[in-house]
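*Asks:* mind looking at a prediction? Sequence and model below.
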Amino acid sequence: MRAVTEPDHTIQLNEAIHCYEICTNDFAYNLIAVALKKHLCLILVGLPEESGEFGYTHLQDLDMGDKDQRCVSALAFSPDTSLNCTPNNVTICAAHGNQLNIFRTDLGQFNTVQLLLGHGDYVNDVSWVCEGELLASVSDDFTCRFWTTTGAGENVITFGLSSAGMSIKSHPEDPNKVLVAEKKGIIHLYNVRSKQTVISVESPKFPLMSADWAHSNRLFITSLAGGDVITWDLNRPFVPADVKQVHEDCGRVVRFAPGSSEMVIAMIIGLTLKVFAAKSTVPLLEASLKTFGGMAWHQRLPYISAVSDRKLLFWKVQMK
C-alpha cells in the first residue's frame, strides 16, 4: 500500500479553483493569483519559516466578466510585479479561452485590463520573456506568439509549430531564450531576438503535456510525455539523459524545484501529486487530489503546492 502524504498547510476558498500561480519575483514571492470561475483572487501567503506560523491574507479580486464560459488555463506574473514599492505594482496575464487578459493593479484604486486577441484556439501556456518586454503564448492553433504589452499591445512575432503548443518557459538566466514544447513531443529552444531555433529535442513518447527548465542547471530540461518523465542534458541533446516511467497515463504537469542543489521534479499524474529526486524512482512525496487545477513550487522555501477542488494545499519537501 502506497504511503500518502497529508498536506502541511491549506488555503480554503469558497469555490472550485481552475488554475493558480505563485509569483517568483524577489519582491513578491509570497503573492498568489488564483483563478476562480469569474474572477482572479490575489492572496498573500505567510509560511512558518518566515512568519512563525502559516497564514494568508486576501488582497483583492479582479473581475474577468462573463465573456467566455471557458475557464482560465494559465497565469503568469510580470517580472516587474513588486509589493516592495509605493504604490504596489502587480501585473498578471491570464489565458482565457483564445484570449489573453493582462491585469494591472496597485491593490487599491488603480485597476486596468488589457485584452490581446490573435490566437485561433485555446491558449495552453503563457510566459513573460525578454525581462518582461514581451509576453509569449502557445496555443492549440499550432502557434507560439510574442506580444508587446505597451500601448494597445501587438502580436510582433509568430512562430509556427507542427502541433499544439503545450508549454512555454523563459530561460532561467538568458531572458532572450525560451523553451517551447509541442504536443507531439518536440521541444524547441528559441532565441527571441534572432528569431531562430537554437536547438530542438524530440521525446520518444507523446503526447507531451508539459515541459520545464531546471533552475539549478540551465542545461537540463524535462518533459512529461506518454506517462514518462524525460530529461535531457542540452550538451548531449540527441538522446535523453534520463527516462523515468511514472504511469501508463500521460500526466498533466511537471516542474523542477527552483532552489534545490539536487534536481527535484514534481508532477501530477491523473489526480496524484508525486515528487521525485531526479535520479530516484522512489517518490519523496505522494498525495491524492480531488481535482486538477495546477501545481507550483514556492520560489524560496521547499514547498510544493497543488489544487484540490476548493483548496490550495502545501507540502514541505525534505530535500538537499
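*Replies:* Arrived safely, thanks for sending.

*Asks:* rest of the way, CA atoms for contacts and neighbours
*Replies:* Fine.

*Asks:* tell me the contacts of Val275?
*Replies:* Counting by C-alpha atoms under 8 Å, 6 or more residues apart in numbering, Val275 makes contact with 264-267, 283-286.

*Asks:* ok, Leu75 next?
*Replies:* 19-21, 33, 92-95, 125-126.

*Asks:* mind listing which of these are in strands?
*Replies:* Mapping the contacts of Leu75 onto strands (DSSP state E) picks out 19-21, 33, 92-95, 125-126.

*Asks:* now for those, which pair is the farthest apart?
*Replies:* Greatest spatial distance among these (C-alpha to C-alpha): Ala33 and Asp125, at 15.2 Å.

*Asks:* what's the local residue count around the nearest residue to Gly270 once chain neighbours are set aside?
*Replies:* Closest residue in space to Gly270, ignoring its immediate chain neighbours: Gly251 at 5.7 Å, by C-alpha to C-alpha, 6 or more residues apart in numbering. Gly251 has 24 neighbouring residues, counting by other C-alpha atoms under 10 Å.

*Asks:* now do Gly132
*Replies:* 17.

*Asks:* ok, and the closest non-adjacent residue to Ile304?
*Replies:* Trp297 (4.5 Å).

*Asks:* how close does the one you found get to Ala28?
*Replies:* According to C-alpha to C-alpha, to the nearest Å, Trp297 and Ala28 sit 14 Å apart.

*Asks:* and what of Ile187?
*Replies:* The value you get for Ile187 to Ala28, if C-alpha to C-alpha is used, is 30 Å.

*Asks:* again, but for Ser308
*Replies:* Ser308 is 24 Å from Ala28, by C-alpha to C-alpha.

*Asks:* ditto for Thr148
*Replies:* From Thr148 to Ala28 the distance is 23 Å (C-alpha to C-alpha).

*Asks:* neighbour count winner among the two?
*Replies:* Ala28 (21 against 17).

*Asks:* wouldn't the more buried one be in contact with Cys85 here?
*Replies:* No: taking C-alpha atoms under 8 Å as the definition, Ala28 is not a contact partner of Cys85, at 10.4 Å.

*Asks:* comparison target, given below:
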Amino acid sequence: MKQDSTRKASYSVDCKDFIHVVEFNPFESGEEGTLLAFAGSNSVTVASCKFQEEDSSVNGIAFQTLDVFNLGVRVDAIAWSPETRCNALSPLIRFCAAVSDKSLQVFTSDLMGKEDCEAYEGHTSNINDVVFCSSDGSTFASVSDDHTCRVWMLDKGEMAKFILQSPGMSVAWHPEEASKLMVAEKKGAIRFYDLMTQQAVLSLESTQSPLMSADWSLKNTLRVGAVAGNDWIIWEMPHSSYPQSHKPAHPDKARVFRWSKFSENVFATTGYPGKMNTQLQIHHLKHPQPILIGSVPVGNGLSWHRTLPVCVVGGNCKLFFWFTEI
C-alpha cells in the first residue's frame, strides 16, 4: 500500500457557484461514466463524469452537464434514487433534495425537457440528511434539527416518525435489509430501527460530542463510523456499544465521515474550514496515519465514487477529485 503525502486534488472542475453538497450516484444505472449531483446556492446540477483511470481514451476527466434544476433556495442534502437509469429508451433521473425551507423536494427528469417535482413537508427545522432505500425506490428517510427521523413514500407522504433525543445528523439504510435504518444524533447516540415494529433494536454510544456525521459501511455492515469532536470513531458490531477504535483527526473539529465503496477498511473525513481551507483526510484502518491529506478552499460535501478509489469535495466554484492508491 502506498502512503500519499499532502497533495493537491487529482482533478478539478469549474462550477458557477459555491458548492454546498455533492453526491456521486451510489447505484448502478447503466450510464457512460458515473452520475454526480451537486448543489449551489439555488440549484442542483446533474452531470456525468468519467476518469482516465477507468477509460484510457479519457484525458484526465470527462465531465458533462446533463441537467440543471433551479430551486431558488439552498440545498443541504441530496439522495439518489435507485430507480435512476440512463441506459433505457426512456432515461430517468430521480433524486431527493433537502432544502433550506425545511421541505424535501423529489425531482424526476427524462433528460429531454420533461421534469417533475414533488414536495414533502413535515419537518419544522433544518434537514441534515436524506437517503433512499436501496432496495425500494419509493421509500426515503430524513433527519432534522427538529429531533425527528421521518420515513416517506413517494406519492403518499410521511409513513413513520421517530422522536430523537437531539438533532438528527445522519441517516443510512441497511444495503440488504429494507427494514433496518440507522439514525445518528448530535449528542452521540446512534440507533438502529426496525421499520416493521418501528422500534429501536440496537444503539451505539460515542465517547465524544458533538457527533456531526455517521456512515454505515456497505462493504461490511457490521461497521459504523462517525466523526465527533476532533475524532473519527469506529464501531464493530455486535461488540460493545462503545467504540472499538478512535483517533484525533482534525484540530478544528471534524465535519463529515464517509466509508469508501471499494474497501471496507478505507474511509474519508473532512474538518471545518480553518484559515480559509478545509482539510480532507483519507484513512486506512490498518495504517496508523492518513494515507492521503488534501486541502480544499472552503470545502463542503464529501462523496465516494461507486467503484473507484476516488472521492469528491465541493468548493468555491469548483469540484475537487482525489484518487488514492490502496
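*Replies:* Received the coordinates, thanks. Computed from a predicted structure; not experimentally measured.

*Asks:* drop anything exposed from the ones in strands among the contacts of Leu75 of structure 1.
*Replies:* 19-21, 33, 92-95, 125-126 (16 or more other C-alpha atoms under 10 Å).

*Asks:* which one of those residues sits closest to Lys290 of structure 1?
*Replies:* Distances from Lys290 of structure 1 to these, taken by C-alpha to C-alpha, are shortest for Cys19, at 14.0 Å.

*Asks:* can you name the residues that contact the aligned partner of that closest one in structure 2?
*Replies:* Structural correspondence for Cys19 of structure 1 with respect to structure 2 (TM-score structural alignment): Val21. For Val21 of structure 2, the contacting residues are 38-40, 75-78, 300-302, 314, by C-alpha under 8 Å, 6+ apart.

*Asks:* from Glu23 of structure 2, how far out is the closest residue to Val21 of structure 2 other than its chain neighbours?
*Replies:* Leaving aside its sequence neighbours, Val21 of structure 2 sits nearest to Gly301 (C-alpha to C-alpha, 6+ apart; 4.7 Å). Relative to Glu23 of structure 2, Gly301 of structure 2 is positioned 8 Å away (C-alpha to C-alpha).

*Asks:* with Trp216 of structure 2 instead?
*Replies:* From Trp216 of structure 2 to Glu23 of structure 2 the distance is 16 Å (C-alpha to C-alpha).

*Asks:* how about Phe192 of structure 2?
*Replies:* 24 Å.

*Asks:* Cys149 of structure 2 too?
*Replies:* Taken as C-alpha to C-alpha, the span from Cys149 of structure 2 to Glu23 of structure 2 is 21 Å.

*Asks:* which position in structure 1 aligns with the residue nearest to Val21 of structure 2?
*Replies:* So, by TM-score structural alignment, Gly301 of structure 2 is matched to Gly294.

*Asks:* and for Ala9 of structure 2?
*Replies:* Ala9 of structure 2 maps onto Pro7 in structure 1, by TM-score structural alignment.

*Asks:* what sits against its match?
*Replies:* By C-alpha under 8 Å, 6+ apart, the contact list for Pro7 of structure 1 reads 313-315.

*Asks:* out of those residues, which is most surrounded?
*Replies:* Within the contacts of Pro7 of structure 1, most neighbours by other C-alpha under 10 Å means Phe314, with 23 neighbours.

*Asks:* where does it land in three-state SS?
*Replies:* Following DSSP: H, G, I helix; E, B strand; the rest coil, the label given to Phe314 of structure 1 is strand.

*Asks:* find the nearest non-adjacent residue to it, please.
*Replies:* Ser305 (4.4 Å).

*Asks:* okay, the contacts of Val275 of structure 1 in a markdown table with secondary structure and distance to Ser162 of structure 1 next?
*Replies:* What follows is these, written out as a markdown table (DSSP: H, G, I helix; E, B strand; the rest coil; distance: C-alpha to C-alpha, whole Å):
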| residue | secondary structure | distance to Ser162 of structure 1 |
| --- | --- | --- |
| Val264 | strand | 30 |
| Ile265 | strand | 27 |
| Ala266 | strand | 28 |
| Met267 | strand | 25 |
| Pro283 | coil | 34 |
| Leu284 | coil | 36 |
| Leu285 | strand | 36 |
| Glu286 | strand | 35 |
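
*Asks:* make CSV out of these and add neighbour count.
*Replies:* As requested, the contacts of Val275 of structure 1 are arranged in CSV below (neighbours: other C-alpha atoms under 10 Å):
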residue, neighbour count
Val264, 23
Ile265, 23
Ala266, 26
Met267, 27
Pro283, 16
Leu284, 17
Leu285, 19
Glu286, 20
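
*Asks:* now for those, which pair is the farthest apart?
*Replies:* Greatest spacing in the contacts of Val275 of structure 1, by C-alpha to C-alpha: Val264 and Glu286 (13.6 Å).
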